[in-house]
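Engineer: coords please:
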Amino acid sequence: MSRLNGKIAVVTGGNSGIGLASAIRFAEEGAQVVIVGRRQEELDKALQLIGPGAIAIQGDISNLADLDRIYAQVKATKGRIDIVFANAGLGDFQPIGAITEASFDRTFGINVKGTLFTVQKALPLMSAGGSVILTGSTTATMGTPAFSVYSATKAALRNFARSWALDLKGTGIRVNVLSPGPISTPGLDLALSGTGQKDAIIDAMVAQIPLDRIGKPEEVAAAALFLASDESSFMTGSEMFVDGGFAQV
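Structural biologist: The predicted model follows:
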């Protein structure tokens, strides 16, 4: 239980779901974890689950001033970053014809702009051996009804990893995408609740998953641990799916 011993890990969206499960797993493996999220109350609750040594910083990753403040605090308290898990993201179900400008701006602002600057502003604190993980999605490679804007943001992240792997050549910093399929998280529950068809949509997804169930955040966290650790030292620009076969068959 020491695959990340002594490493400093920053996890955005670390207050719930995949981010929280990963922060817990990173801490169990010896990392000093910094979680970032927009809601202080949820951050405080998450810290109790992660355990001693973790810190939480409130902020919105789509706000560049917030990111500057976040990384200034990380630099002051930790001195460096070894792992960036750019996990924060969101999405609304809106079919073409009903997509609003506000929803588009919010989704691209957090998922694309926020992820870009989360990584770019972390780089000065990183060095050879560092790992950047972007949370992608099976939706980046599949058609998903009423979810095109979210899906497009995740497709953008997939190319970010390919392009940044080339930009970072010679630095020793790796960047990879972790793409979950349907996972039981508060975020999924919130997105589906707004449709009025939550149970029917989940049943339809499960019917397409070879493992015949939706996944758990802890299962994605196990893959995040691999990408964060030196065990994935010869991986960059890659995509790892944790989707029960959803987008693979």
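Engineer: every contact and neighbour count from this point should use C-alpha atoms.
Structural biologist: Fine.
Engineer: tell me how far the ends of stretch 10-18 are from each other?
Structural biologist: The first and last residues of stretch 10-18 sit 14 Å apart, counting by Cα to Cα, to the nearest Å.
Engineer: Ile61 touches Val119, doesn't it?
Structural biologist: No: Ile61 is not in contact with Val119 according to Cα atoms under 8 Å; the separation is 10.3 Å.
Engineer: of those two, who's got more company?
Structural biologist: When Ile61 and Val119 are compared on other Cα atoms under 10 Å, the one with more neighbours turns out to be Ile61, at 28 against 18.
Engineer: where do the strands sit along the protein?
Structural biologist: Applying DSSP state E to the chain gives strands spanning 8-12, 32-37, 55-58, 83-86, 131-135, 174-180, 239-242.
Engineer: looking at these, which is closest to Asp66?
Structural biologist: strand 55-58 (8.4 Å; Cα to Cα).
Engineer: show me what that closest one is packed up against.
Structural biologist: Strand 55-58 is packed against strand 32-37, helix 40-50, with contacts defined by 3 or more Cα pairs under 8 Å, 6 or more residues apart in numbering; DSSP states H and E.
Engineer: chain center to that strand, what's the gap?
Structural biologist: 16 Å (Cα atoms, centre = their mean, to the nearest Å).
Engineer: repeat for stretch 43-50
Structural biologist: 18 Å.
Engineer: what does stretch 6-21 give?
Structural biologist: Between the mean C-alpha point of stretch 6-21 and the mean C-alpha point of its chain there is a distance of 8 Å (Cα atoms, centre = their mean).
Engineer: list the buried residues in it.
Structural biologist: Buried residues in stretch 6-21, defined by neighbour count with 16 or more other Cα atoms under 10 Å: 7-21.
Engineer: residues contacting the residue nearest to Asp82 when sequence neighbours are not counted?
Structural biologist: For Asp82, the nearest residue in space outside its immediate sequence neighbours is Gly130; the separation is 4.7 Å by Cα to Cα, 6 or more residues apart in numbering. For Gly130, the contacting residues are 81-83, 172-174, taking Cα atoms under 8 Å, 6 or more residues apart in numbering as the criterion.
Engineer: now Ala21
Structural biologist: Residues in contact with Ala21 (Cα under 8 Å, 6+ apart) are 217-218, 221.
Engineer: counting neighbours, which of those comes out on top?
Structural biologist: Ala221 (23 neighbours).
Engineer: what residues are up against that one?
Structural biologist: Under the criterion of Cα under 8 Å, 6+ apart, the contact partners of Ala221 comprise 18-19, 21-22, 25.
Engineer: how much space between Leu123 and Thr115?
Structural biologist: In terms of Cα to Cα, Leu123 sits 13 Å off from Thr115.
Engineer: for the comparison step, fold the sequence that follows:
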Amino acid sequence: MTDRFKSKVVVVTGGTSGIGLAIAKAFVAEGAAVFITGRRQEVLDAAVKKIDGRVTGVRADMSKLADIDRVYDAVQQQHAQIDVIIANAGGGTMLPLGAITEEQYQQTFDTNVKGTIFTVQKALPLLKDGGSIILMSSNAGSSGTPAFSVYGASKAAVRNLARSWILDLKDRHIRVNVVSPGPTDTIGLTDVFGGGKQAQGIKDYLATQIPVGRVGEPEEIAKATLFLASDDASFINGAELFVDGGITQI
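Structural biologist: So this is what the prediction gives:
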């Protein structure tokens, strides 16, 4: 590891497991002071122990504006500014068109779209000019998936936010980029597919459809996120980086 993010302050929403946890670990390993969020205190505390470094956990549901304010209040108690925002908190459930409910729609869009919008908006007073924003989308936002249309639509919206925000933020030289993972071996993916043998069977099938022959690992998504947030990506803005083994390209 290098010290690319030494003395940098990074906020990773949804940082208690899976991709978010891997991202938080990677930034800490590169010298950053990291703040993570999670909805359940016991899970948040466990994640802080796993990361074991310059990390602060803040309990927050990022679909609730008061909770978002609490996150940035916690940052301000320790730091004058933020260098990087990773809007990673999100999720979804599978329902075919005929079974979609208002509750599923509201929960998915509140978490994935509303949460992303206000996570970024409320960070702006603290975000350093020349800083970096990474939005977490999904390959599901660019390709169809049975029974996953609400989730896919929410992630397509997240991707599109970046296109406008790079214009809104151009005078501050803040870059906004998007990471779109493909199927990644996380607890979240297992839960979406029903858990146990059923989930493993679906993951095994997906591996046969991905050109590299396997699903991704959270650490691979984290490496891509580190790159886009770093000075190595200083001329990359408004881009969507697919970290999906090539599945979206075929």
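Engineer: how long is stretch 168-182 of structure 1 end to end?
Structural biologist: 31 Å.
Engineer: about what we covered before: and Leu123 and Thr115 of structure 1? Which one has more around it.
Structural biologist: In terms of neighbours (other Cα under 10 Å), Thr115 is the more surrounded of Leu123 of structure 1 and Thr115; the figures are 24 against 18.
Engineer: excluding chain neighbours, what is closest to Leu169 of structure 2?
Structural biologist: Once its chain neighbours are removed from consideration, Leu169 of structure 2 has its nearest residue in Arg175; the separation is 7.7 Å (Cα to Cα, 6+ apart).
Engineer: corresponding residue for Gln48 of structure 1 in structure 2?
Structural biologist: Across the two structures, Gln48 of structure 1 finds its equivalent in Lys49 of structure 2, going by TM-score structural alignment.
Engineer: dump the residue contacts of Ala140 of structure 2.
Structural biologist: By Cα under 8 Å, 6+ apart, the residues touching Ala140 of structure 2 are 148, 151-152, 155-156, 182.
Engineer: again, only this time at 7 Å
Structural biologist: The contact partners of Ala140 of structure 2, by Cα atoms under 7 Å, 6 or more residues apart in numbering, come to Gly152.
Engineer: and Gly91 of structure 2, by the same measure?
Structural biologist: By Cα under 7 Å, 6+ apart, Gly91 of structure 2 lies in contact with 108, 112.
Engineer: that one pairs with which position in structure 1?
Structural biologist: With TM-score structural alignment as the criterion, Gly91 of structure 2 pairs with Leu90.
Engineer: Phe147 of structure 2: neighbour count?
Structural biologist: Let me fix one detail, which is that residue 147 of structure 2 is Ala and not Phe. 16.
Engineer: quick check: it touching Leu95?
Structural biologist: Yes: here Ala147 of structure 2 reaches Leu95: they are 4.6 Å apart, a contact under Cα atoms under 7 Å.
Engineer: what is in contact with those two at once?
Structural biologist: When Cα under 7 Å, 6+ apart defines a contact, no residue borders Ala147 of structure 2 and Leu95 alike.
Engineer: Ile166 of structure 2 reaches Gly238, doesn't it?
Structural biologist: Yes: in terms of Cα under 7 Å, Ile166 of structure 2 counts as a neighbour of Gly238; the distance is 6.2 Å.
Engineer: intersection of neighbour lists for the two?
Structural biologist: Common neighbours of Ile166 of structure 2 and Gly238, counting by Cα under 7 Å, 6+ apart, are Val176.
Engineer: gap between the residue positioned nearest the centre of structure 1 and Val119 of structure 1?
Structural biologist: Residue closest to the average C-alpha location in structure 1 (Cα atoms, centre = their mean): Asn87, at 1.6 Å. Counting by Cα to Cα, the gap from Asn87 of structure 1 to Val119 of structure 1 is 11 Å.
Engineer: and the angle for the lengthiest helix in structure 2 with strand 127-136?
Structural biologist: Longest helix in structure 2 by number of residues (criterion: DSSP state H): helix 149-168. With axes from the mean of the first three to the mean of the last three Cα atoms, to 10 degrees as the criterion, the two stretches helix 149-168 of structure 2 and strand 127-136 enclose an angle of 150 degrees.
Engineer: list the buried ones in stretch 153-165 of structure 1?
Structural biologist: 153-155, 157-158, 160-162, 164-165.
Engineer: go on, stretch 102-118 of structure 1?
Structural biologist: With the criterion 16+ other Cα under 10 Å, stretch 102-118 of structure 1 contains buried residues 103-104, 106-118.
Engineer: ditto for stretch 168-187 of structure 2
Structural biologist: For stretch 168-187 of structure 2, burial by neighbour count (16+ other Cα under 10 Å) applies to 173-185.
Engineer: helices of structure 2, residue ranges please.
Structural biologist: Assignment of helices within structure 2 using DSSP H yields the ranges 18-29, 41-51, 65-76, 102-109, 115-121, 149-168, 187-192, 196-209, 218-229.
Engineer: got the contact list for the residue of structure 2 positioned farthest from its centre?
Structural biologist: Seen from the C-alpha centroid of structure 2, the residue lying at the greatest distance (Cα atoms, centre = their mean) is Gly98, 28.9 Å away. Under the criterion of Cα under 7 Å, 6+ apart, Gly98 of structure 2 has no neighbours.
Engineer: next: the one 5 residues further on.
Structural biologist: If a contact means Cα under 7 Å, 6+ apart, then Glu103 of structure 2 has no contacts.
Engineer: from Ser149 of structure 2, how far out is it?
Structural biologist: Glu103 of structure 2 sits 14 Å away from Ser149 of structure 2, going by Cα to Cα.
Engineer: ditto for Glu102 of structure 2
Structural biologist: Distance, Glu102 of structure 2 to Ser149 of structure 2, by Cα to Cα: 14 Å.
Engineer: of those two, who's got more company?
Structural biologist: The neighbour comparison of Glu102 of structure 2 against Ser149 (other Cα under 10 Å) goes to Ser149, with 22 against 9.
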